[in-house]
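>>> structure here, sequence nowhere to be found:
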């Protein structure tokens, strides 16, 4: 049935106008509702995407700095904590997967895998070169302004049958204490440069030394060096390494210059060992460049490269990082490495068992 129509004053029918008016009203209401709904829900839909990418960016930036060798300013100190960052990158990866943001998840996975590929091999032992000469044990110890426990150091040298000892932050006071406790009897051959504060250095050896000396690097720290004459092996050049620590922005040029001035390996020349507090980890490009000249990091070679050597040992709330190293000529086989406790120091000594090439 058709509703009755009415006419206007000019006689035109109005019956269908009501139907058109009603339809137009519904369309207008729907159109009015749509923009309001879009404005309300659009930001909420984007929030997970924004959160995923914000959490992902620090790890991505870290990877760019690490692989590009771009550490500058405060990034130099931060880069030492790269192994912890690898674990942290799992957070944005897990979140992106949980929220089904697969593009962000793919980038996060790439960041995690790339950093893990740089760090994880330090926990895996490498194949050793075929060295058949005598075995020696090399220990490096930072003595923290000479306040380390001298008795504990002597016991470590004796118990571990150390053949070569490199010391840093070696002061006249601790030199005298070590003499009184009998270090001269255990390691009678010495090249020492004791100095008040953090600048002192020293080398002790069971075997005779020749061509020894002490040099001062650009950061003002001393480094003792000498050729160790091990029976049955070629002359072994050993240096107690201690570049200036990058403790503030104004000393970074000295830290960089000190690391760049460390003696490179000589694959066709003398056999070398560098042992000491490098104030750098394997994530710093300058230490990696030094290794590329022909050195092997003893801890890395034996799967102990993630063991911290500096951090909370004197009470500071700092996650442990690996600043102390024994770097050896690639003609030397590394059989074992270990980190030991030294009361009174903020560092832990590193011990490496080596087999030298034959003479």
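Thanks, I have the structure now. Note that this is a predicted model, so its numbers are computed, not measured. Numbers count the residues shown, from 1 in each chain.

>>> could you use CA atoms for every contact and neighbour count after this?
Noted.

>>> can you tell me what sits against stretch 249-258?
With CA atoms under 8 Å, 6 or more residues apart in numbering as the contact definition, stretch 249-258 has outside contacts at 73-74, 217-219, 243-246, 286.

>>> hmm, try it at 7 Å
Contacts of stretch 249-258 with the rest of the structure, by CA atoms under 7 Å, 6 or more residues apart in numbering, involve 73, 217-219, 243-246.

>>> just flag the most distant two among those residues.
Of all pairs drawn from the contacts of stretch 249-258, the widest gap by CA to CA lies between 73 and 217 and measures 20.9 Å.

>>> and these two? which has more neighbours close in?
residue 217 (21 against 15; other CA atoms under 10 Å).

>>> roughly how far does the more buried one sit from residue 319?
Taking CA to CA, to the nearest Å as the measure, residue 217 falls 28 Å from residue 319.

>>> then residue 161?
For residue 161, the distance to residue 319 (CA to CA) stands at 30 Å.

>>> take a look at this one as well, against the first:
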């Protein structure tokens, strides 16, 4: 009798924990440790469920007395795996369809370069290949940004370079934003605040006719830094209004950002996620050491309703160039 009660208690506790992990927003726990960290890796959780099912099957084969318990636990893992797979499927496992780029469209490339690791030639090559109008580079020094801009200018793509850091001694804290001269003159805004541990940048058009552009790098949601992480996301959500494009390393998935969405179809503030709009939101951008479909999608291109997403993809060719992040590219057309 006691054994059955313990088995039932374990099953109920496990089911509750997995339900929270499958849908943390229902309980308001998507920002709470350890849920915030665990929900970042939905695909790995599905893989883990499959491994557990195999282990439970083996236990049931070799232990007749444990079959009732293993059967109930197996059902819990099957339900959790099915829910998680449904969420991943709804977000998309990758689409590389792009509309033909029109003159008014803008191409945005974002890449966390892990302290300049790929080098200027590799970074510029991707930006030129994708015909980038906006390039946001997290964990990138101002010197590297200037070197990339020089290569692009020599190739006929002059860019204005903006750089910011919150710690001159650490490249991790530096972010670079390159804006094509074709978009007009832009100036850096330093009066709007910033992210906490790594710098972000806000650039606005001098004539007021173009989008506000935000290069992003938030704090990672490590247990000791959750407060900084959530304040960074809240600051970005407040910025994401009007005519705005923001891109970079958000250190957050759409699960984490959903609390701060202020409109239907938005992901953060009034901005929608390009990956969600193009069936790419389950493709991981970090870390490159594991397959993209097992990774976590924490790098994003977001835009307000002034822009329609006409293409987006994770750049798989960037994963062997030294950074632990994959680059992403999105094409946006004005509505």
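Thanks, I have it. Everything numeric here is computed off the predicted structure, so don't read it as measured data.

>>> quick revisit: ok, residue 161 and residue 319 of the first structure, which is more surrounded?
Set side by side, residue 161 of the first structure and residue 319 show more neighbours around residue 161, with 15 against 12, by other CA under 10 Å.

>>> what's the more buried one aligned with over in the second structure?
Under the alignment (TM-score structural alignment), residue 161 of the first structure pairs with residue 131 of the second structure.

>>> which parts of the second structure are strands?
Assigned by DSSP state E, the strands in the second structure fall at 106-112, 134-138, 159-165, 174-180, 186-189, 201-205, 212-217, 244-249, 272-273, 299-303, 307-315, 327-334.

>>> packing partners of the fifth one?
I take that to be strand 186-189 of the second structure. Using 3 or more CA pairs under 7 Å, 6 or more residues apart in numbering; DSSP states H and E as the contact criterion, the secondary-structure elements in contact with strand 186-189 of the second structure are strand 201-205.

>>> can you redo the strands of the second structure as a markdown table with distance to residue 233 of the second structure and mean neighbour count?
Compiled in a markdown table, those are given as follows (distance: least, CA to CA, whole Å; neighbours: other CA atoms under 10 Å):
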| stretch | distance to residue 233 of the second structure | mean neighbour count |
| --- | --- | --- |
| strand 106-112 | 17 | 26 |
| strand 134-138 | 16 | 30 |
| strand 159-165 | 18 | 22 |
| strand 174-180 | 16 | 26 |
| strand 186-189 | 18 | 17 |
| strand 201-205 | 14 | 21 |
| strand 212-217 | 10 | 27 |
| strand 244-249 | 11 | 28 |
| strand 272-273 | 14 | 25 |
| strand 299-303 | 13 | 29 |
| strand 307-315 | 21 | 23 |
| strand 327-334 | 20 | 24 |
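
>>> adding distance to residue 53 of the second structure, write these out as TSV.
Written out in TSV, the entries for the strands of the second structure read as follows (distance: least, CA to CA, whole Å):
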stretch	distance to residue 53 of the second structure
strand 106-112	36
strand 134-138	40
strand 159-165	47
strand 174-180	44
strand 186-189	53
strand 201-205	47
strand 212-217	38
strand 244-249	35
strand 272-273	34
strand 299-303	32
strand 307-315	31
strand 327-334	35
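
>>> nearest to residue 87 of the second structure, out of these?
strand 272-273 (15.9 Å).

>>> residue range for that closest one in the first structure?
Counterpart in the first structure of strand 272-273 of the second structure, with TM-score structural alignment as the criterion, is residues 296-297.

>>> that stretch vs the second structure, mean deviation?
Mean deviation of stretch 296-297 of the first structure from its aligned counterpart in the second structure after superposition (mean CA distance after the TM-score superposition for the first structure): 1.1 Å.

>>> tell me the gap between that stretch and the middle of its chain.
Averaging C-alpha coordinates over stretch 296-297 of the first structure and over its chain gives two centres that are 15 Å apart (CA atoms, centre = their mean, to the nearest Å).
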